[in-house]
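Asker: Have a look; sequence and predicted model below, questions after that.
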Amino acid sequence: MKRLFFLSLLLGGYTSMQAQQTQKPPLHGKNWMAVTGKPLAATAGAMIFQQHGNAVDAACAMLAATCTMWDVLSWGGETQALIYNPKTGKVIAINALGVAPTGATPAFYKGKGYDFPPEYGPLAAVTPGTAGGLCYMLAEYGTLSLKQVLGPAIEMAAGYPIEAQTANSIERGKKYIQEWPYSKAVFLTHPGEKREAPEAGEIFVQRDLLATLTKMVDAEQEALRKHKTRKEAIMAAYDRFYKGDIAKEFVRGCQEQGGLITMEDLAKWKPVEEEPLHVNYKGIEVYKLQEWTQGPMLLQSLNILENFDLKSMGYNSTAYIHTLYQTMNLTFADRDFYYGDPAFNRDPAIKGLLSKEYAKARAQQINLAQNDAAAGPGDPYPFMGKTNPYLHFLTERNALTDTTSGRKPGGFVPKHDAAMRSGSLPAGVPTAYTGENLYAGNIPDSAYMDRLWRGTTSVEAADKDGWVVSITPSGGWLPACIAGKTGIGMSQRAQSFVLDSALCPFNVIAPGKRPRVTLTPSMALKEGKPYLCFGVQGGDTQDQNLLQFFLNVVEFGMTVQQATEAANINTNQLWLSLGGTTIKDREPRPGSILLNNTTSEKTRKALEQMGYHLSFGERTSGPVNAIYIDRGHGSLWGGSSNHGEDYGIGW
C-alpha cells in the first residue's frame, strides 16, 4: 500500500498526507519530548525529565549518553546547538566547535603531501568541544547539577550492553584501531580471538572514560562544598577538563601519538554563545547557526524556492525534483566558496548571501529544462553595496581542479586513510550504493558515499514550559584515536578545512580557527513561538534532508512523523566536506542524484533527459529527528526516522 501511495505522489499530483500510515508511530507528549539517535540515549533524556529537569538538562544528558556510546561521535568531538529560551522569547546559538591546534597550517599539511588534512588519527583532530559546550549549556540554561545530568552516561561508562551497530563498527575497523594503543585497549575486548570487538549485548566497560567523567563530577561537588554557586560548580568541572589533570593527560596522549594539541590550545578555547542566522519563509522564521556551519545553505535555498510555486508542482514530481536540485546546486556552490569561521574573515559574504534580492537573482539563473553541470558560486557582494574581493580566486579554483591539463589532482594518501578506503562500507551508508546500483562516471562509489553520509547524531528536546533544544553533535567517531588514559576519542574535524584559498578563501586552516562543518541543528518559529525543531545526521546530506523535511511539513501538510519518513532526493553536485585527501576525492559529481526506489519510470526518464545520472535507495529521507509544537492542542509531536536507530520518548 505504501509503495502505491508514494508512486502516486511521484507521478505528479499531491494528495493529503494526514491519513497516511507511517512505519513508525508518531510520538505524543503533553509534558516533554526527547528524541535522539540511540534508544538508550533517549532513555537518558527521559530519566532527566522524570527528575524534573528542563529540556536543556535532558538534551545534555542525551548528548552525554550518545558520546559514551561511540559509533558516530564521542566525548572528544564537537557540539552545535540552538536553544529557544521562553524567558526571553529568543533563539540562541551555541558554538562548541573545536579549533585547529598550534602548528596546524597549510604549510605543515602540504609538507606531508596532503591536499586536505587527513581523515583519521591525531593530525585530524581539532580541540575537543563537546565537554565544554555541555557544561556551558547546562550552567547557563539548565536547572540540575552536572552530577545528575551525567548520571546516565557515568552508569553507561561503568558498563552497558553495547548495540550491534557500534560493536560491528569496532570489528570492521579493528585493523586501524590496533595502530593506536589507547584505542586498542578500550575497544578490542577479546584480543587475539577471531572477533576481537565486543559482541552485541555484551557489557562494554570504559574504565578510563568513567574515571574522566567522575573527575568532572568530583570537581563540581568539591566546588559546591566550598559554597560555590551551581554555575560556578559546573564550570569548575569545565576547568578540570580544559586546564587540569584531564587536559594534561589528553595532551600527553595526543602528542605521544603524533598530534599537535597543546595545553595552551585547550586553555584558550571557549564555547561561544552567538546570534543565529534566520530567514522568513512564508511567515515562518527558520533559524540556523552562522556560516561556520553549512546551515545557511538551507536558508539560502528557502529564499530561492520562495520564488516558485512548489505546492502546485506536486511532491516529488519531475518539476519539483529538478527545481530543488538546481536550487541546491547554487546554494552548495556558495557554501563551498564563501562559508567559514566568521571570526577570521574580514569581508564576510553572509549578509548578501541571505538577501532576498540575491535569492531572486539566483532563482532567475535556474534552467528549468536541463541540469546546469557548471553551476558555480554567485557574487553576493553587490547586494551589500560592496565589491567582491575574492573573484580572482574563482579563476584559480578552476585551474586547481582541472584534471584535463595534465596536472594530477593530488595522489598521496596517508596510511590510515588508505587503510580505510580498502575496508567495507560503514554502517549507516544507504544500500542504494551497493551491488547493481553502482555505476561508473558521475554515479558515486561506496567510498564516496561513506564520505558523503559520514554520520553524527541529532538531539531534540522540548518541554511544557517552552524550552526547545536542537543539537547536532559529532566527532571522535569509530575508528577513533583515544588520547591517553582519558578514554576520550579525538575529533576528526580538521579534515573539513582546505589548504588552498582558491578552493575556499574563508576556510583555510589556521591555528585557533574553526573549520566549516556540516553539522546543522534547525529550529523554526511561527508567530514568534516555537513551531519545529529538527536535525539529522549524514555529512553533506544534512541540509538537503532537512530542507525537504521542512518543505514536507510546510508545503505538503505532512505530520512530523510522515515528514521524517517521506522519500527525499540527494545531490552529489557539491564539494565533499569529509573524507578523501585529494581533490579528485572531493570534487562535485554533476547531475548525480539519489532517488527513492518508488520513483516512477516516467519521472526517471524525464530526469535522465534533463542530464541527471540516477541511483536509487529504499530509504532516502536520512535519519531525521524532529519535534512539532502543537499550540492548538497544547501538545508535542515527536518524529523519528525509520532510517536507523533513532528513537524518541514522550510524556
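Answerer: Arrived safely. Numbers count the residues shown, from 1 in each chain.

Asker: from here on, contacts and neighbour counts on C-alpha atoms
Answerer: Fine.

Asker: and the residue most central in space within the chain, what does it touch?
Answerer: Nearest to the centroid of the C-alpha atoms of the chain, with distances taken as CA atoms, centre = their mean, sits L519, at 3.0 Å. Taking CA atoms under 8 Å, 6 or more residues apart in numbering, we find L519 in contact with Q80, T293, Q294, G295, T472, P473, S474, Q537, G539, Q542.

Asker: on contacts alone, who are the packing partners of the strand or helix carrying the first one?
Answerer: Read that as Q80. Using DSSP states H and E, the element containing Q80 is strand 79-85. The contact analysis (3 or more CA pairs under 8 Å, 6 or more residues apart in numbering; DSSP states H and E) places strand 79-85 against strand 90-96, helix 130-141, strand 468-471.

Asker: ok, back up a step: identify the farthest-apart pair in the contacts of L519.
Answerer: The span of those, defined through CA to CA, is set by G295 and S474 at 15.1 Å.

Asker: More neighbours: the two, which one.
Answerer: S474 (33 against 26; other CA atoms under 10 Å).

Asker: what about that one, distance to T79?
Answerer: To T79, S474 is 7 Å away according to CA to CA, to the nearest Å.

Asker: now A399
Answerer: Taking CA to CA, one finds A399 at 36 Å from T79.

Asker: ditto for I569
Answerer: The spacing between I569 and T79, counted by CA to CA, is 27 Å.

Asker: and R514, what does it touch?
Answerer: Contact analysis of R514 by CA under 8 Å, 6+ apart lists L97, G98, V99, A100, W292, G340, D341.

Asker: neighbour-wise, which of A399 and T79 wins?
Answerer: With neighbours defined as other CA under 10 Å, A399 and T79 compare such that T79 has more, 28 against 14.

Asker: Looks like the more buried one contacts T472 (just checking).
Answerer: Yes: the criterion here is CA atoms under 8 Å, and T79 meets it with T472 at 6.3 Å.

Asker: any common contacting residues for those two?
Answerer: Common contacts of T79 and T472, defined by CA under 8 Å, 6+ apart, are absent altogether.

Asker: Was I right to think A93 contacts P271?
Answerer: No: taking contacts as CA under 8 Å, A93 lies outside contact range of P271: 10.4 Å.

Asker: returning to what we had before: name the residues contacting each of S474 and T79.
Answerer: Counting by CA under 8 Å, 6+ apart, S474 and T79 have no contacts in common.

Asker: Mind giving me the packing neighbours of the helix of greatest length in the chain?
Answerer: The residue-count maximum for a helix in the chain (DSSP state H) belongs to helix 318-338. Packed against helix 318-338 by the contact rule (3+ CA pairs under 8 Å, 6+ apart) you find helix 296-305, helix 310-313, helix 601-609.

Asker: chain center to the following helix or strand past it, what's the gap?
Answerer: Per DSSP H and E, the first helix or strand lying C-terminal to helix 318-338 is helix 350-353. The chain centroid and the centroid of helix 350-353 are separated by 22 Å under CA atoms, centre = their mean, to the nearest Å.

Asker: Run through the residues that contact S183.
Answerer: I177, A480, C481, I482, G489.

Asker: can you rerun that using 7 Å?
Answerer: S183 makes contacts with I177, A480, C481, I482, as judged by CA atoms under 7 Å, 6 or more residues apart in numbering.

Asker: adding another structure so you can compare the two:
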Amino acid sequence: MAITGKPLAATAGAAIFQQGGNAVDAACAMLAATCTMWDVLSWGGETQALIYHPKLKKVIAINALGVAPSGATVDFFKSKGYTFPPEYGPLAAVTPGTPGGLCHMLAHYGTKSLAEVLQPAIDMAAGYPIDAQTANSIERGKDKIKQWPYSKEVFLVHAGESREAPEAGELFVQENLRSTLLKMVEAEREALKEGKDRKTAIMAANDRFYRGDIADEFVRGSQEQGGLISKADLANWKPIEEEPLHVNYKGIDVYKLQEWTQGPALLQSLNILKHFDLKGMGYNSAAYIHTLYQTMNLAFADRDFYYGDPYFKPKAPMQGLLSDAYAKARALEIDPTKNNPFAAPGDPYPFENRKNPFTNLLKKRAALLDTAGTGIKDFVPKHDAQPTLGYLENENAQSLSSLPVDSSYLDRLLRGTTSVEAADAEGWVVSITPSGGWLPACIAGNTGVGMSQRLQSFVLDSLISPFNVLTPGKRPRVTLTPSLALQDGKPFLSFAVQGGDTQDQNLLQFFLNVVEFGMSVQEAAEAPNINSNQLWLSLGGGKFDDRKPRAGSLLLDKRVEKSIADQLKGMGYTIQFGDRTSGPINAIFFDEKHGTLWGGSSNNGEDYGIGW
C-alpha cells in the first residue's frame, strides 16, 4: 500500500514496490517525488517519521528536523524588529533535514539503492506536467518569489506576462534540482565502485549534500540572499533515531514522536478522554464536540508552554504530562456545560515528583496574556475553509458572512505539508509527515533546493514557552506529527494529515472515528471534523495578537445539524462553518482477521493511494 499527497508520487511508491522494494524503499521514493513536485514542501525541508520494524517488533522514530543556524539568535531577530522569526525567505530557514532523513531511513531499513528510489524524482525534475494546484500556488506567491533570484528563475517561466507561473499541464523543468539529485546518486555509485557496502554508499551521497559541493553551493546561495546557514551548520547536522512516546487507549498502543513535535498532545488528549463515555455521547453530538474541544484546549495549552527540543535544557516534564494521574486531574477541570475561555497550562511536575521551576512564569503569563482573547465575533479561524453561509440565520450572520479570508494563508495551512503512508506484506510500516520549503520558497543558489521556513515555529519570548525559545543548533517545536498504532503488538493503524496546528486535532478525531464509532478507514478520513483555535498558532503572523488563542472559536463542518450548533452556541462558542474542516488524512488499517490492508485517503485534496 502506497499513499501520499499526489497521484504521481503515489505511483512512484507503487513502482518501487513492483521492483521488489519494501515499505521503507517505497516511502523514500514517495518522499523524494513529493519534494520534487513541491507538494507544499521541498528538498530543503524537514522529515518526521515512524517506522514499524517487523523483525524487532518495535516502532522506531526518525527525527530529521533541521536546526537553527549559528547566527539565529533572539537578539538578532529582535534587533530587526521581529516578534517571531519571519514566515518567508532565507531568514526563515533551519538546516535541511529531508535529504539526511531519507538517506538514513533508506540505508538502515530499506533494501534498494539511492539511485533506484530517486529515479522517479530525477525523471520528474527533467520535466513533468505540473498540476493546477501547484501552478496556481506559484502564481499567487509570485510577488514574494520575485525577491529571490534563484526562485524567480525556476518558478516564473513566463516572466513579464500576465501569468508568470507555469500553466496547468505545462512541463515543469528543474535542471538544477535534477543536477543535485544526480550528484547524490553519483556519490553513491563512486562509493560502490570503491567496494563500499550499500549503507556506506548511501551515506556517501548524504555527505556530498551536507559536506561536499552541494553544501558549498547551498550555503553560498543562502548567504548571498541574506541567509544565516553556514557550512559548519550543515556539516554538524545529522538525523537522530529516537524512542517514540506512546500511551494505551482501550488496548491500543498509540505512538507519536517526542515533544519536538506536537504529537504528544494527541497522547495527552487520549489519556484525558479515557475518563468520558464518548460512544455514549454519540458521534458529533453537542456533548461529544464540547468534550473534544475542552480536552484539546487543555492538551494544547500544555503543548504551547512545555514542548520543545528534548536535547536542550530545560527538559519537558513528559513523564508527568503523559501520566494517567495528571490526565485524570485535567479531566476534572472540564465543565460539561460551558467553554472555559481561560484554559491554561497545567502543572505536571508533581506527577513526576518534582517542583515546577516555572510557577512564577506561569502566573506572569496568565496575567499578561489574555487567552480569552478579544473581538471573538470578528474572528475567522485561519485553518481550513472559507465559512459557508449555512446556519448563519442568527445575530452573527452579518459579521460571519462578511469576514475577509486570506486565501494564501488558507492554501498554505490547508495543504500545508504532505503525508506518506506505506506498508508491505513483510510487515514494514512507515508513517511520515514531511514539510518545509513550501511555496513561495526561497531556493538556495543553483541547487534547485527550496529552503525550510520552520524557524518561524520558535518563540522569542519565554513567556509563551521557555522550552521553545530560539537558540542556535536547536530544533523548533513543529506541528508535524505522523502516527502509528499497534494492537496486541501488531500494526493496527498508520495515519497522518496536513494542516499546521489542526493536525493532531484531526488525527485525534480520525482515530476515535475508527476505535469508538467503528468507521472504516475511508469513512473516518472523510467524516466531519471540528477545529479549535483556542491555542497558540505555530505558523504565520508576526505579532502576538496574530497567534494568540481565540477563546471559544469553533469551526464546524457545514454538515453538522443546526440544533447541535445552537446547543454549542449556548455553551459559549463562537461558531464558524466550513466546507472542509480537515486537511487530507492518509491512513492504512491492518485487518488482522483477513490478513489484508485497508487504505484511506480523504476527499479534501489530491492525495492518492495505490494498493496491490
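Answerer: Yep, that arrived. Computed from a predicted structure; not experimentally measured.

Asker: Between the contacts of L519 of structure 1, which sits nearest S577 of structure 1?
Answerer: Distances from S577 of structure 1 to those, taken by CA to CA, are shortest for G539, at 7.4 Å.

Asker: quick one on the thing from earlier: what's the strand holding Q80 of structure 1 aligned against in structure 2?
Answerer: Mapped onto structure 2 using TM-score structural alignment, strand 79-85 of structure 1 spans residues 47-53.

Asker: cool, and stretch 360-372 of structure 1?
Answerer: Going by TM-score structural alignment: stretch 360-372 of structure 1 matches residues 328-340.

Asker: Buried residues in that stretch, which are they?
Answerer: If you call a residue buried by 16 or more other CA atoms under 10 Å, then stretch 328-340 of structure 2 has these buried ones: R330, A331, I334, K338, N339, N340.

Asker: Name the nearest residue to the third one, ignoring sequence neighbours.
Answerer: This means I334 of structure 2. Counting by CA to CA, 6 or more residues apart in numbering, I334 of structure 2 lies nearest to Q294, which is 6.5 Å off, once chain neighbours are set aside.

Asker: The one you found corresponds to which position in structure 1?
Answerer: Superposed on structure 1 with TM-score structural alignment, Q294 of structure 2 falls opposite Q326.

Asker: for V514 of structure 2, same thing?
Answerer: Under the alignment (TM-score structural alignment), V514 of structure 2 maps onto V553 of structure 1.

Asker: Doesn't its match lie inside a helix?
Answerer: Yes: assessed with DSSP: H, G, I helix; E, B strand; the rest coil, V553 of structure 1 lies in a helix.

Asker: That one reaches T564, doesn't it?
Answerer: No: in this structure, V553 of structure 1 is not within contact of T564 by CA atoms under 7 Å, at 9.5 Å.

Asker: Matching R208 of structure 2 against structure 1, which residue comes up?
Answerer: Aligned partner of R208 of structure 2 by TM-score structural alignment: R240.

Asker: How about residues contacting the strand or helix carrying its match?
Answerer: Following DSSP H and E, the helix or strand that holds R240 of structure 1 is helix 230-243. Contact with helix 230-243 of structure 1 is made by 132, 135, 139, 146, 216-217, 219-221, 223-224, 246-247, 266-267, as judged by CA under 7 Å, 6+ apart.

Asker: Pick the most buried one from the helices and strands packed on strand 79-85 of structure 1.
Answerer: Of those, the one with the most neighbours on average (mean count of other CA atoms under 10 Å) is strand 468-471, at a mean of 30.

Asker: what stretch of structure 2 does that strand fall on?
Answerer: With TM-score structural alignment as the criterion, strand 468-471 of structure 1 aligns to 429-432.

Asker: hmm, who's touching the matching stretch?
Answerer: For stretch 429-432 of structure 2, the external contacting residues (CA under 7 Å, 6+ apart) are 23-24, 27, 48-52, 419-423, 482-484, 494-496.

Asker: Would you mind getting the average deviation of that stretch from structure 1?
Answerer: Stretch 429-432 of structure 2: mean distance to aligned residues in structure 1 after superposition is 0.2 Å, counting by mean CA distance after the TM-score superposition for structure 1.

Asker: how close does G111 of structure 1 get to L578 of structure 1?
Answerer: Note on G111 of structure 1: its distance to L578 of structure 1, by CA to CA, is 21 Å.

Asker: neighbour-wise, which of the two wins?
Answerer: For G111 of structure 1 versus L578, neighbours defined as other CA under 10 Å are more numerous around L578 (28 against 9).

Asker: Translate that one into the numbering of structure 2.
Answerer: When structure 2 is aligned by TM-score structural alignment, the residue opposite L578 of structure 1 is L539.

Asker: ok now do the closest residue to that match other than its chain neighbours, which residues does it touch?
Answerer: Leaving out its chain neighbours, the residue that sits closest to L539 of structure 2 by CA to CA, 6+ apart is S457, at 6.0 Å. Counting by CA under 7 Å, 6+ apart, S457 of structure 2 touches P476, R477, V478, S538, L539.

Asker: run the last query once more with 8 Å
Answerer: Applying CA under 8 Å, 6+ apart, the residues contacting S457 of structure 2 are P85, P476, R477, V478, S538, L539.

Asker: and D143 of structure 2, what pairs with it in structure 1?
Answerer: Using TM-score structural alignment as the criterion, D143 of structure 2 maps onto K175 of structure 1.

Asker: can you give me the helices in the stretch 101-250 of structure 2?
Answerer: Here the stretch 101-250 of structure 2 has its helices, by DSSP state H, counting those that start in this stretch, at 114-125, 132-140, 142-145, 149-155, 175-193, 198-211, 213-224, 231-236.

Asker: Quick one: those helices as CSV, columns for distance to A10 of structure 2 too.
Answerer: Formatted as CSV, these follow (distance: least, CA to CA, whole Å):
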stretch, distance to A10 of structure 2
helix 114-125, 11
helix 132-140, 17
helix 142-145, 28
helix 149-155, 24
helix 175-193, 19
helix 198-211, 23
helix 213-224, 28
helix 231-236, 30
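
Asker: What span of structure 2 is stretch 634-641 of structure 1 aligned with?
Answerer: Using TM-score structural alignment, stretch 634-641 of structure 1 lines up with residues 595-602 of structure 2.

Asker: Mind listing what's buried along the matching stretch?
Answerer: Here stretch 595-602 of structure 2 shows L597, G599, G600, S601, S602 as buried, counting by 16+ other CA under 10 Å.

Asker: The host helix or strand of the first one against structure 1, how far on average?
Answerer: Put plainly, it is L597 of structure 2. L597 of structure 2 belongs to strand 596-601 when assigned by DSSP H and E. Mean deviation of strand 596-601 of structure 2 relative to structure 1 after superposition (mean CA distance after the TM-score superposition for structure 1): 0.4 Å.
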